[in-house]
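S.K.: Quick one, what's the 3D model for this:
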Amino acid sequence: MFEDVAIYNRTVMTAEQLPYVVDEAIRQAYAHKGVAVVTIPKDLGWQDIEDTYVSTAVHYQKPLLPVLNPEHIDQALALLQAAKRPLIYIGLGTRGAREDIMALAKQLKAPILSSAPAKGIVPDDFELYMGSAGRVASKPGVEMLQQADTIITFGTDMPFQGHFIQDDTTYIQVDIDGTKFGRRHHVDLAILADAKQTIKALLEKGRELPETDWYRVALANKKKLLITWPLKMLSSKLM
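M.R.: Coordinates of the predicted model:
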């Protein structure tokens, strides 16, 4: 039930497991900056366990971030500025970068999609935010994901990329975890760096691009989405 939104999802099977599982959940939540879910069956609440466990999660230390390679910024900008249909896809790694994400989207004239857990990082009413894509998605969002010729992802390991992204799409992946590169889609440029730092660097070194048909379609899609989505929600409640 929680697999799509949790970075750690475990069910405690015995009362003795509980402190160990909770400790690991805290550790994973800190390390991956995400939601950790621990399911505790109600029958375990009446069982006694020894109060001898010492938590190790309290000693967690934030790892040093990879050093951003300036050449990667130049390469990414060259690909994005040459694109006819660029798209930005954000994940939880972009938390705290709201203003820079929106500024970068305006600079590149690129619509934004997010993973479901990252919904809310960019305001729902932002003119270039098409919502999330995947199991929970807007129709314009899915269509633009399929039509994009260049996609840059920030801090996300989207499990449905192979279903929605074309094989010949130019793909730029930014993540602090190098093991995620190429897991979901071939990568044309892998950038091992903090998503927020990379967004800021792209914004500072980039230039304002002219409006395109792709950009105007995104704006039109968003206006339509803001009108139709509340009506759909209302009709579903009335049924």
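S.K.: Every contact and neighbour count from this point should use C-alpha atoms.
M.R.: Will do.
S.K.: Could you give me the buried positions within the longest helix along the chain?
M.R.: In the chain, taking DSSP state H as the definition, the longest helix is helix 213-238. Buried residues in helix 213-238, counted by 16 or more other CA atoms under 10 Å: 214-215, 218-219, 221-222, 225.
S.K.: do stretch 145-157 as well
M.R.: 145, 147-157.
S.K.: now the buried residues of helix 213-238 in a markdown table, with distance to residue 125?
M.R.: Shown next, in a markdown table, are those (distance: CA to CA, whole Å):
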| residue | distance to residue 125 |
| --- | --- |
| 214 | 19 |
| 215 | 16 |
| 218 | 13 |
| 219 | 11 |
| 221 | 12 |
| 222 | 8 |
| 225 | 10 |
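S.K.: so how many other residues sit close to residue 6?
M.R.: 15 (other CA atoms under 10 Å).
S.K.: and the gap between the residue nearest to it when sequence neighbours are not counted and residue 237?
M.R.: Spatial nearest neighbour of residue 6, chain neighbours left out: residue 35 (4.9 Å); criterion: CA to CA, 6 or more residues apart in numbering. Distance, residue 35 to residue 237, using CA to CA, to the nearest Å: 29 Å.
S.K.: got it, and residue 9?
M.R.: 31 Å.
S.K.: can you map out the strands along this structure?
M.R.: For the chain, strands defined by DSSP state E occupy the ranges 6-11, 35-39, 86-90, 112-114, 129-132, 150-154, 170-175, 189-192.
S.K.: Following up with a second sequence; could you model it the same way so I can compare the two?
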Amino acid sequence: MSSRSVAQTMLEQLSNFGVEFIFGVPGDATLSLMAALAKQDRIQFIATRHESAAAFMASAYAKSTGKLGVCTATSGPGLANLLNGLADAYSDYAPVLAITGQVPTHKIGTHSKQYVDQQRLVEATVSYTAMVASPKSTIQLLHRAVKTAISQRTVSHLSVPKDLWDQPFYEELVPSSSYLYDQPHPPTPKLDEAVPFLQNLKKPMILIGNGAGGCQEEIKKIASKLGAGVIYSLGAKGIVDEEFELLLGGIGEGGSEQSSETMQQADGLLIVGAMWYPKTFMPRDIPILQIEKEPAHLHLEKNLQSALIGDAREILESLEPKLSSLANDSWVLQIKEARQKWLEQLEMERNNAAVPISPAYVYRALETVIDPEAIIALDTGDHTVWFNRTFRMKKQDILFSGTWRTLGFAIPAANAAKLTYPNRQVVAVVGDGGFAMNMAELATIVRYRLDVKIILFNNHSFAMEKNKMEYAGLESFGNDLTNPNFKQLAESFGIAGYRISQPDQVDTMLDEAFQQQGPVLVEIMSSSEPTPLSKVKAVSTT
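M.R.: Presented below is the predicted three-dimensional model:
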């Protein structure tokens, strides 16, 4: 039996497992892995300019495809820089594998440069970590790491000492990947408690999260039968179309006042695929029925009356025929009146042509130029809550840092999305704070010729933090940003740049930018005004 090196073995096995990309930055402890990557063509290596961007790309790839995202870095600081992206994947249940180099085996445990106990370093952001201490354990450990990441939708990590990469491996590979994604089917949910609970409600509401994806028709049918208002978390924006007459918008700082006000009067809540429960905007003692795929995501600390575990669409399809149309007309009327107030308020905000430029005014214009089926990579910041509040979704998909909520996510995520879905329009929406953290990834855009459109809100501040400090009666400190001319920065990378400083430029320049072939950055000199509900959250937490 002919041998292959440990590096070749891992790459061939990952390819058998269906891996398409490895995102990373080379380093001294992974040079042999880089050499092995260069000699094969089944996995494409994507070189980023920072390890955190590599981990963000792996996380975004996993979030958008449901498949395993893989990233790599060298020992010591290489792994340390991966941690932010790994934490994002871990927090959002995205299957990711990190492979890192380690110092040579004879230096492990010493004061050698770049040595750190990697298993201890990563333990808070992974569910499985191991070091390949012998070539013979390569496949066994890799298989376990991949299976853990996929089956538990989590992060796994393997470290490989520098002197092991080139050692020979003689064992057989695992030939197929299909079984890795086979999940045990949960028991058939019992609906005997759910149906009477829902039918007895006089003022029902429905909260949907990311786990409700693909359930639009079922949610609309059940909402109509029950006469329930529908509200959503950011991850569920667009799952139910914006024209649905019982939709009251988002919940939280980027939501509508009407969704929160109506929730306070409800007598029961159906939660579909939503891990997030914004307690500041929700009643404390409302009875809840939750539909959730993972038992670990149940809101046990809330007033949970019953839970249906399994695929949301399958459960809703079984539940809907069992429900009678018993809508409370006065409650439905109240929901529709609240919706009308919300829409009227949105129109005022979206047509506010003030200087500096309002994010709502930009999102109004963005709706007219963006593709209805685009992928939108959202960074974290003030622009995010404005997006949730004012942007009207069509069939777009959103990528964002849901639970970890890190800055710097959007550009790497957009790059991963464009690599994965080259025929779809990809738009990154970022603030100046988050963009500056990973602006070196403009080089990745150019290197791989990625047609990514970037909308950059420049208000020269960490606006959300600035506003919250002021609302809390604190002197704003440390929140002002010294920025370059981002338009010129983009152009220095070879990316088309636009700079918008007046409201009357927004429509024409956005239209022109989106007509461009290739990557474009549009810098918008925007206001730092908060959403109306941001003050509610800030005051309630002080």
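S.K.: by how many degrees do the longest helix of the first structure and strand 86-90 diverge?
M.R.: Put simply, helix 213-238 of the first structure runs at 50 degrees to strand 86-90, going by axes from the mean of the first three to the mean of the last three CA atoms, to 10 degrees.
S.K.: Just want the most central residue of the first structure.
M.R.: residue 91 (1.1 Å; CA atoms, centre = their mean).
S.K.: And that residue, what's its match in the second structure?
M.R.: Residue 91 of the first structure maps onto residue 209 in the second structure, with residues paired by TM-score structural alignment.
S.K.: Could I get the contacting residues of that match?
M.R.: Going by CA atoms under 8 Å, 6 or more residues apart in numbering, residue 209 of the second structure touches 232-236, 271-276.
S.K.: What is the nearest of these to residue 63 of the second structure?
M.R.: Of all the contacts of residue 209 of the second structure, residue 235 has the smallest distance to residue 63 of the second structure: 11.3 Å, by CA to CA.
S.K.: what residue of the first structure matches up with that closest one?
M.R.: With TM-score structural alignment as the criterion, residue 235 of the second structure matches residue 117.
S.K.: Now do its match against residue 95 of the first structure, distance only.
M.R.: 11 Å.
S.K.: mind listing what residue 212 of the second structure touches?
M.R.: 236, 239, 272-274, 312-313.
S.K.: Same question for residue 75 of the first structure.
M.R.: Neighbours of residue 75 of the first structure in contact, by CA under 8 Å, 6+ apart: residue 189.
S.K.: Return the distance of whatever residue of the second structure lines up with it relative to residue 219 of the second structure.
M.R.: Under the alignment (TM-score structural alignment), residue 75 of the first structure pairs with residue 193 in the second structure. Using CA to CA, residue 193 of the second structure is found at 19 Å from residue 219 of the second structure.
S.K.: Over to residue 7 of the second structure?
M.R.: Where residue 219 of the second structure is concerned, residue 7 of the second structure sits at a distance of 48 Å (CA to CA).
S.K.: try residue 148 of the second structure
M.R.: From residue 148 of the second structure to residue 219 of the second structure the distance is 32 Å (CA to CA).
S.K.: Also residue 418 of the second structure?
M.R.: 31 Å.
S.K.: now do residue 269 of the second structure
M.R.: From residue 269 of the second structure to residue 219 of the second structure the distance is 13 Å (CA to CA).
S.K.: likewise residue 335 of the second structure?
M.R.: For residue 335 of the second structure, the distance to residue 219 of the second structure - CA to CA - is 16 Å.
S.K.: same deal with residue 190 of the second structure?
M.R.: Distance from residue 190 of the second structure to residue 219 of the second structure, by CA to CA: 19 Å.
S.K.: again, but for residue 436 of the second structure
M.R.: Relative to residue 219 of the second structure, and taking CA to CA, residue 436 of the second structure is found at 40 Å.
S.K.: okay, these two: which has more neighbours?
M.R.: residue 219 (24 against 17).
S.K.: Contact partners for the counterpart of the more buried one in the first structure?
M.R.: Taking TM-score structural alignment, residue 219 of the second structure has residue 101 as its aligned residue in the first structure. Neighbouring residues of residue 101 of the first structure by CA under 8 Å, 6+ apart: 122, 199.
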